[in-house]
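1. Here is my input, please return the structure:
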Amino acid sequence: MDWAAAGYTAAALVCAAAATVIALVHIYRHLLHYAEPIYQRFIVRLIFMVPVYAVMSFLSLILPDNAIYFNSIREIYDAWVIYNFFSLCLAWVGGPGAVVFVILKPILVVITFILYAKGKYEDGNFSVKQSYLYITMIYTVSYSMALYALAVFYAACRDLLRPYNPVPKFIMIKSVVFLTYWQGVLVFLAAKSRFIKNAEKAADLQNFVLCVEMLIAAIGHLFAFPYNEYVGPNGRPSGDFKGSLLHALKFNDFYHDTVHQFAPTYNEYVLYNHNEGDNTQRKYPSASTVPSGRDVELSAISVVPSNSPVTSSVSSNQADQEETMTTPIKDKVDNHVGLYDLTDLLDVDLSNYPAKVPAISDVRKQ
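-> Predicted coordinates:
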C-alpha cells in the first residue's frame, strides 16, 4: 500500500470537505438574510464556486480516467463566475446588463469532448498534433481579455464602487479564477520540461493544490462577501429561505441578458431599478443622455439685466437630448435615476432691486 499517496488523498479530502462546508454555511447565511436580492443572487453564485472547484478537483484526483469531465464542469463554472462578478459590479453602479462572457467556455468544452473522443486531446500534451495546445491558447487569450476588462472596469468605476469595498472582492475573483488557470498551465509546462515526472503527476498535483486553495478561498470569501452587511431591519426572516434559494437559482437574468445582447436592439442599454423589484428595467436609446442622480450639471445658465425677469437658459443640446428620451425617463423618477429642473428656483423678479449694491463703506456713511 502506498502510504504517501493515501496521505496525499486524505489531505485533499479534508481540505475539500472543509472548504465545501464553510462555503455552504456562508451561502445559507446569505439566504437567511436576503435583504438585497439583486446583489446577493450574484454573491451566492460566486461563493458556490468553492464547492464546485473543491469537489471537481477531488474527484479528478481520485478518478483520473474521468478527469476530463470533472475539469470541464469546473471550467464552465469559471465563465459563470466571471459573468456573475461582472453583473454584480454593474448592478452596484446601476449600469447596463452584463456582457455575456459565459458563451465561449461551453463551446470549447463541447469541442474538447469531440476531440477527446477522436483521440486528439490529452491534458498536458503540448504537441502540435494534439489540440490541447490550441485550446490552451484560446483559453489564455480569453482569460487575458477578461482580466484586462476587469482591470479597466475597476479603474473607470473606482469611485462608484468604493462604498461596496471592492478591493478584496476583486482579489478573490482574480485569485480563484485567473491565477488557478495559469497555475494549471505552468504545472503542465513543468511536466513537459521534466521538472515533474509526467502529465499525470502534474494533473494530480494541480488537483491537490486546488483542494487546498479552495479552503483558503472559502475563508477569504467570509471577509470579501460578508453576510452581516445585510443583517438588520431590512433583512428577510428565516422562513423565506426557500424563496431566497429559488431566486438565487433562477437564470432569468442570464436569459434576459443573452436575448438582449443578441437582439437587434443591442444599441439600447438597460438600467436596473433596484427599488421596484428584480424584473424592472429601463431601456435608453444610444443617443440619449441618462441622468445619474449623483451629479447635477447646470449647462449655460445666464442672468439678464435687472430690469428683466431672471430666466435660466439651458443649452439647445440638452433640450434636444431630453426630446430624444423616452416617456418613462421623463415621467418616472426614483432614487437612482432622476431629472432636476431648477427653472422654478431661478424664476425670480429682480426688477425692484437696485442694479448696483452699495459698498460697505457707503452704507456706514449713510
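2. Going by C-alpha atoms from here, please, whenever you check contacts or count neighbours.
-> Will do.
3. Surely residue 309 forms part of a strand?
-> No: the assignment for residue 309 is coil, going by DSSP: H, G, I helix; E, B strand; the rest coil, so no strand is present there.
4. what about it, how many residues close to it?
-> By the measure other CA atoms under 10 Å, the count of residues near residue 309 is 15.
5. next structured bit after the longest helix anywhere in the chain?
-> Longest helix in the chain, counting residues (DSSP state H): helix 3-32. Using DSSP states H and E, the next helix or strand after helix 3-32 towards the C-terminus is helix 37-47.
6. How about residues contacting the next helix or strand after that next one?
-> On the C-terminal side of helix 37-47, the closest following helix or strand by DSSP H and E is helix 49-62. Under the contact criterion CA atoms under 8 Å, 6 or more residues apart in numbering, helix 49-62 has outside partners 9, 12-13, 16-17, 19-20, 23-24, 66-68, 70-71, 73-74, 77, 81, 203-204, 207-208, 210-211, 214-215, 217-218.
7. just checking, residue 271 is part of a helix?
-> No: the assignment for residue 271 by three-state DSSP gives strand, which leaves it out of any helix.
8. The contacts of helix 49-62, buried ones only, as a ChimeraX selection?
-> Buried members of the contacts of helix 49-62 can be picked out in ChimeraX with the line below, counting by 16 or more other CA atoms under 10 Å:
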select :9,12,13,16,17,19,20,23,24,67,68,70,71,73,74,77,81,203,204,207,208,210,211,214,215,217,218
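9. to compare against the first, here's another:
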Amino acid sequence: MLSNSTALAANSTAVIDDCISAIPPTFDSGSKDFIILVVMFLCSVIFGIVASSLTAYLTVRHLQNFSQPYYQRWIVRIFFMVPIYALCSTLSLRFYWFSIYFDIIRDCYEAFVIYSFFMLLLQYLGPTHEARRQVLSSKDRVRYPFPLNCFTFSPRGNAFLLNTKIACLQYVVIRPTMTILAYAMQMAGVLCSQSMSPTHGEFWVTSINLTSVCVAMYALILFYIVIHHDIAEHKPFYKFVAVKFVVFFSFWQSILLSFLVQINVLPSTQYWAPETLSIVIQSFLIAFEMVIASLLHMYCFTWREYEIHEYSAKTSILKSFLQSVSFMDYVEDIRHAPMELQEQHRRRKEKRSKSRTPQQHTEPDNWDVSGVKGLTPRLPPHEPSHQPSAANPRFQTEDLSDSESIPDHNSEELFIPERSERGRQ
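-> Okay, the predicted model is just below:
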C-alpha cells in the first residue's frame, strides 16, 4: 500500500517536472537558434510600435471629436485591444518561460472586446430599449446559423435582445474567472500550459474558455445577421470583420498550434522544444496581426464621421479618455443580468398560464352568433321569430356604432340573450 502511494506521488512529481521542463530557456547566445529568435523578437517589437502608433493616432482623433460618446466609448475600448495584444505578445516572445502570464492578460481582454462590439451594435440599432424593440417588431422568423440551421426563431420581443446580451456577457464573467484560476494553478504547478492532457489544468481552462467564447461569438453573429440591414448606414460588415479577424486568429491559431504539438508536427532540436516553438510562433503571429488590425480599424472605425469642425468645440482628450476607460457599465450589466432573467422568466410564466386558461363561455345550441350585428336568435322552424321591439325588451341588443368594434364570439364579454319561455319548451 505504501509502495503504491509512493509510486503515485513519484508519478505526479514526474508529471509536474515534465511540464516545467517542457519549456527550457533557449534565449542563450550559445545556442545556434539564437539569431533566429533575436530577429523574430526585433520584428515583433517593430510590429508592436507600428500598430500601437496607428492606434494611438486614431484613438486621439476620436477623443478630440467625442461628439457621440454612446458610440465612441465602445469604439475606443475596441482600440485598446491592439496595444494590449502587441505588448503581451512581444513580452511573451522574449520571456517565453513567463508567457503564461502575458497570454492570460491578453486573452482576458478578448472578452471585453466581444461585449464592447455587441454593445456598439446595440447602440446602432436604437438609443433605447423600446426603440430597439420597435425595429425588431416587424421581423419575420429567422433561421439559425450553422450548425443549428435546421431551426428557426422569432427576433420579435424582449427575449431575443436579452438572450443575445446574456450570451455575450457570460464571456466577460467566465474569461476573467478562468484567468484568476489559471494563475492559481500556475502558482501551484498544476496548470502545464503546453499540455492538453485531462490531468493538467490547461485542458479544463481551455475547454471552458472555448465553450464560452463559442457561445459569445455565435450570439454575436446571430445578432449581426438579424440587424445588419437596419444599421446599414454604419457599415457594420467591415467593423464585424475587423473584430472577428483579431478574435478568430488569436484564439484559433493557439488551438491549432497546441494540436500540432500534441501530434508531434512541430520539430524539436537540442535547443528547441515543440512547446517553445509553439509559443514563439504564436507571439510572432499576433504581433504581426496587430499591424493588420490597426489598419482595419483606421478604415472601419474612422473618426471623420464624428468630426467636430469648430476647433473651439473640440472635446477634452483627458475627459473623453476617462469616460472610455470607465468599466462600471460592465459591472452594472453583470449586476442587473440576474434580475432581467428573472423578469423574463416571470413574463413567460404569465404568458403560458394565460394561454392555458380555459374559456369561460361556451356557445349555446340553436344560436347563431357568428358575427351578426344585433345577435338575432335562431329559433326552430315552427316557432315565429321574435324581433327586438319595445314590447319585448328581452330580445333587444345594444346598438353598436361604426366607431366601435364588434365583439369576438369567443370573448367573455359577449352578451347572449336568454331564450323565451316558448323557446325553452
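10. Kindly provide the TM-score of these chains.
-> Comparison of the two superposed chains (TM-score structural alignment, normalised by the length of structure 1) gives a TM-score of 0.71, and 283 aligned residues with a CA RMSD of 2.8 Å.
11. before we move on, the earlier item: with structure 2 overlaid, report how far the longest helix of structure 1 is off on average.
-> Superposing on structure 2 and averaging over aligned pairs (mean CA distance after the TM-score superposition for structure 1), helix 3-32 of structure 1 comes out at 0.9 Å.
12. just how off-centre is that helix within its chain?
-> 25 Å (CA atoms, centre = their mean, to the nearest Å).
13. Flag every buried residue along it.
-> 9, 12-13, 15-20, 22-24, 26-32.
14. got the end-to-end distance for stretch 116-123 of structure 1?
-> Distance across stretch 116-123 of structure 1, first residue to last, is 10 Å (CA to CA, to the nearest Å).
15. Give the aligned range of that stretch in structure 2.
-> Mapped onto structure 2 using TM-score structural alignment, stretch 116-123 of structure 1 covers residues 186-193.
16. Which part of structure 2 matches the longest helix of structure 1?
-> Aligned by TM-score structural alignment, helix 3-32 of structure 1 falls on residues 35-64 of structure 2.
17. Tell me, how many residues neighbour the aligned residue in structure 1 for residue 115 of structure 2?
-> Under the alignment (TM-score structural alignment), residue 115 of structure 2 pairs with residue 83 of structure 1. Neighbourhood size, residue 83 of structure 1 [other CA under 10 Å]: 21.
18. and stretch 215-222 of structure 1, how far from the chain's centre?
-> In terms of CA atoms, centre = their mean, the centre of stretch 215-222 of structure 1 is found 18 Å from the chain centre.
19. Find me the equivalent region of it in structure 2.
-> Counting by TM-score structural alignment, stretch 215-222 of structure 1 lines up with residues 291-298 of structure 2.
20. what does that stretch rub up against?
-> With CA under 8 Å, 6+ apart, stretch 291-298 of structure 2 has contacts from 47-48, 50-52, 54-55, 58, 79, 82, 239, 242, 245-246.
21. if you skip the residues just before and after it, what's nearest to residue 227 of structure 2?
-> Excluding the flanking residues, the one nearest residue 227 of structure 2 by CA to CA, 6 or more residues apart in numbering is residue 125, at 7.3 Å.
22. likewise residue 122 of structure 1?
-> Per CA to CA, 6+ apart, closest to residue 122 of structure 1 is residue 132, 6.2 Å.
23. Can you report how many residues neighbour that neighbour?
-> 21.
24. That one -> structure 2?
-> So, by TM-score structural alignment, residue 132 of structure 1 is matched to residue 202.
25. For that match, give its distance to residue 189 of structure 2.
-> In terms of CA to CA, residue 202 of structure 2 sits 11 Å off from residue 189 of structure 2.
26. Is it correct that residue 203 of structure 1 falls within a strand?
-> No: according to three-state DSSP, residue 203 of structure 1 belongs to no strand; its state is helix.
27. Tell me the counterpart of it in structure 2.
-> Looks like residue 203 of structure 1 aligns to residue 279 there (TM-score structural alignment).
28. Not including adjacent chain positions, what is the nearest residue to the most centrally placed residue in structure 2?
-> Most central in structure 2 under CA atoms, centre = their mean is residue 168, positioned 2.4 Å from the mean C-alpha point. Spatial nearest neighbour of residue 168 of structure 2, excluding adjacent residues (CA to CA, 6+ apart): residue 216 at 4.4 Å.
29. Let me know the helix or strand that the one you found is in.
-> Going by DSSP H and E, residue 216 of structure 2 is in helix 201-227.
30. Centre of the chain to that helix, how far?
-> With CA atoms, centre = their mean, you get 8 Å for helix 201-227 of structure 2.
31. average gap between that helix and structure 1?
-> Counting by mean CA distance after the TM-score superposition for structure 1, helix 201-227 of structure 2 comes out at 1.4 Å.
32. packing partners for that helix?
-> helix 99-125, helix 158-188 (3 or more CA pairs under 8 Å, 6 or more residues apart in numbering; DSSP states H and E).
33. one more time with 7 Å
-> helix 158-188 (3 or more CA pairs under 7 Å, 6 or more residues apart in numbering; DSSP states H and E).
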